[in-house]
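**Student:** pasting the structure only:
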C-alpha cells in the first residue's frame, strides 16, 4: 500500500520504516529540511536497535523515502499518518498546533480518496477535529481513523513488528477492513486487532499510559513501606506478581 508518514520523530520514523519492511511504499515527510537531508544521507537522528539497518535496507530497495514535500507525500498515498509532536503546554494540556497545521496542509493537497490516521498521542475528540479541518480545505472524499502507538524506547521495532495488540478506531467498516489489511503482516502470531470507534481508540492510549504510571507509582509506595517495615520489595513484588489477577 502507499503510505505517507508525516513526522519523522521517534514514532513516525519507526512506524514508517516498519511499514516499509513489510512491502509497503512509504514516504516520510518532515518540515525540518536538515533532518531530511541527514536521513537521505543515511544518518539516523535517534538510536533504536536495528533501526539503522532497516532504514538503509528499505531505502536501497526503493520502499522508503524522505522528503520535505508534503504535497507529494499526500498525493502519492492512500494512507496519511499524522505522527507529529504533541508536547505539553505550560498548563499541562497537549499542544496540538502541529496537528492542526498538518491537517490544513493535507486538505489543501488532496487529489482523491485518502484515509487520514492520527498516530500521535492526542486527546479524545482530536481526530474528529482533524476531519473538520480537512473538510474545510477540500471537496475530495476522505475518511479518518485513530491508531495509537504503544512503543517502548529500546524495543520499538519488536513492539511494532510483533505487537501485543493493534488498536484501530474508525467509524466506517470499509476503513476498518483497509486498516486490518495494512496490519495483517504484524499479527500473524495471533495477537488481536481491536477495532472500535474513534473516541474509544483515543482514550485507550491515555488509559494505557495512566495504568502503567499507576503501577509504577504503586510499587514505589510499596517500596517505601518495605523500607520502613524491614521487608524486601523484590520478594513482595514476586509475591503479588504471581497472582494471575494482577
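**Tutor:** Nice, thanks for sending it over. Everything numeric here is computed off the predicted structure, so don't read it as measured data.
**Student:** switch to C-alpha atoms for all contacts and neighbour counts from now on
**Tutor:** Noted.
**Student:** Buried residues of the longest helix along the chain, list them for me.
**Tutor:** Counting residues, the longest helix found in the chain (DSSP state H) is helix 198-229. Neighbour counts over helix 198-229 (16 or more other CA atoms under 10 Å) mark 198, 199, 200, 201, 202, 203, 204, 205, 206, 222, 223 as buried.
**Student:** adding another structure so you can compare the two:
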C-alpha cells in the first residue's frame, strides 16, 4: 500500500463522487461543491493525474471513481485528506501469467507450434547486445496454415507494458526487437474499468505501432486469453536468416536453443527421408 496526499479541494471532489463508481457530471459536481470553474478544473486535473478518477460520458463531461486494482477500493483518510491505494501491478508480475497464456490460447489461435516460449528480460550479465535489443518475452516456433502445407518459421518478441507505465517508448523498444525477429508486439495491460483514462495514450501507441509494423495486444487479465485483443497486427519483417540465428544465440536460453536445434534437425531428417 502507498499513500497519495490530496489537496483539500481534491479531497472534497473525490468524496463527492459516488462510492458505487457511478458517473457524476462536471456541472453537477461543481454546483454541489459551490466552486467556480477554475477551482473545479484544478481539483479535477489533480485527481486525474493521480489516477483516482476517470472521465465518463455525460453532457459537459463527467467523472467517476476509478478502482486502482480489480479487487480493492481506495481508502480515504478524512482527517489527513489523503487516499491510500494499492500499488499498480509490477511488470515482472505480469510475465508468468502472460507466458502461460502465450503457450495456450495465443499459440492455438495463431496456429503456432511453439518450440520455445520464455522470458528473456532478466538474463543477468549475459551479453545480449544492449538494453533495447532484449525483449521481455519471446516465442520461437512454426506457424501452420489450415489450407497450406508449408510451415513458416517465426520468432515473435513481446514488450510488456503495465497500464501505469503506458507510453509510446514501448513501441520503439519493440521496433528494436523487430530488426532481429520476424514479428514484434507490445503487450499492454488495459484494465476495463480504467480504459477511459488511457484512450488518448493508447491511440498514440497504436498509431506509432502501425507506422512501424509493430503489433499491439491489449488485455484486461493476463491469464485469460478471452480478455486479449490484437488491436494492431504485427507485420512480418524481412530479417535475414543470419540475424534470426544470432538472435536465438544471444537471447534464448541454452535449454531453449537446444530444443530449437533438435526440432530443426528432426525436421531436416524427415525432409531428407
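**Tutor:** Sure thing, it's come through. Predicted model, so just to flag it, every value in this text is computed and none were measured.
**Student:** Need the TM-score between these chains.
**Tutor:** Here the TM-score for the pair of chains, by TM-score structural alignment, normalised by the length of the first structure, is 0.25; 104 aligned residues with a CA RMSD of 5.9 Å.
**Student:** I'd like the buried residues of helix 198-229 of the first structure as CSV, with distance to residue 239 of the first structure appended.
**Tutor:** As requested, those are arranged in CSV below (distance: CA to CA, whole Å):
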residue, distance to residue 239 of the first structure
198, 38
199, 37
200, 34
201, 33
202, 34
203, 31
204, 29
205, 29
206, 29
222, 12
223, 14
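**Student:** quick one: the strands in the first structure?
**Tutor:** Assigned by DSSP state E, the first structure shows strands spanning 2-6, 25-29, 64-67, 79-82, 114-118, 142-146, 166-169, 193-196.
**Student:** Pull out the buried positions in the last one.
**Tutor:** When burial is assessed from 16+ other CA under 10 Å, strand 193-196 of the first structure yields the following buried residues: 193, 195, 196.
**Student:** For residue 129 of the first structure, state which of these is nearest.
**Tutor:** Among the buried residues of strand 193-196 of the first structure, residue 196 lies closest to residue 129 of the first structure (CA to CA), at 18.1 Å.
**Student:** quick one, what contacts the residue nearest to the closest one when sequence neighbours are not counted?
**Tutor:** The shortest distance from residue 196 of the first structure to any non-neighbouring residue, by CA to CA, 6 or more residues apart in numbering, is to residue 169 (4.9 Å). Neighbouring residues of residue 169 of the first structure by CA atoms under 8 Å, 6 or more residues apart in numbering: 145, 146, 147, 176, 195, 196, 197, 198, 199, 200, 201, 202.
**Student:** Tell me if I'm right that residue 3 of the second structure and residue 76 touch.
**Tutor:** No - checked against CA atoms under 8 Å, the pair residue 3 of the second structure and residue 76 is beyond contact range at 9.6 Å.
**Student:** ok, back up a step: make JSON lines from the buried residues of strand 193-196 of the first structure and add distance to residue 5 of the first structure to it.
**Tutor:** Shown next, in JSON lines, are those (distance: CA to CA, whole Å):
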{"residue": "193", "distance to residue 5 of the first structure": "21"}
{"residue": "195", "distance to residue 5 of the first structure": "21"}
{"residue": "196", "distance to residue 5 of the first structure": "22"}
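**Student:** Would you check that residue 56 of the second structure makes contact with residue 64?
**Tutor:** Yes - under the criterion of CA under 8 Å, residue 56 of the second structure makes contact with residue 64 at 6.5 Å.
**Student:** Same drill for these two, tell me which one is more crowded.
**Tutor:** residue 64 (22 against 18; other CA atoms under 10 Å).
**Student:** tell me which element the more buried one is part of?
**Tutor:** Using DSSP states H and E, the element containing residue 64 of the second structure is strand 62-65.
**Student:** Which neighbouring elements make contact with that strand?
**Tutor:** strand 24-25, strand 53-56 (3 or more CA pairs under 8 Å, 6 or more residues apart in numbering; DSSP states H and E).
**Student:** Let me have the ones you listed in JSON lines, adding distance to residue 101 of the second structure as columns.
**Tutor:** Formatted as JSON lines, those follow (distance: least, CA to CA, whole Å):
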{"stretch": "strand 24-25", "distance to residue 101 of the second structure": "37"}
{"stretch": "strand 53-56", "distance to residue 101 of the second structure": "29"}
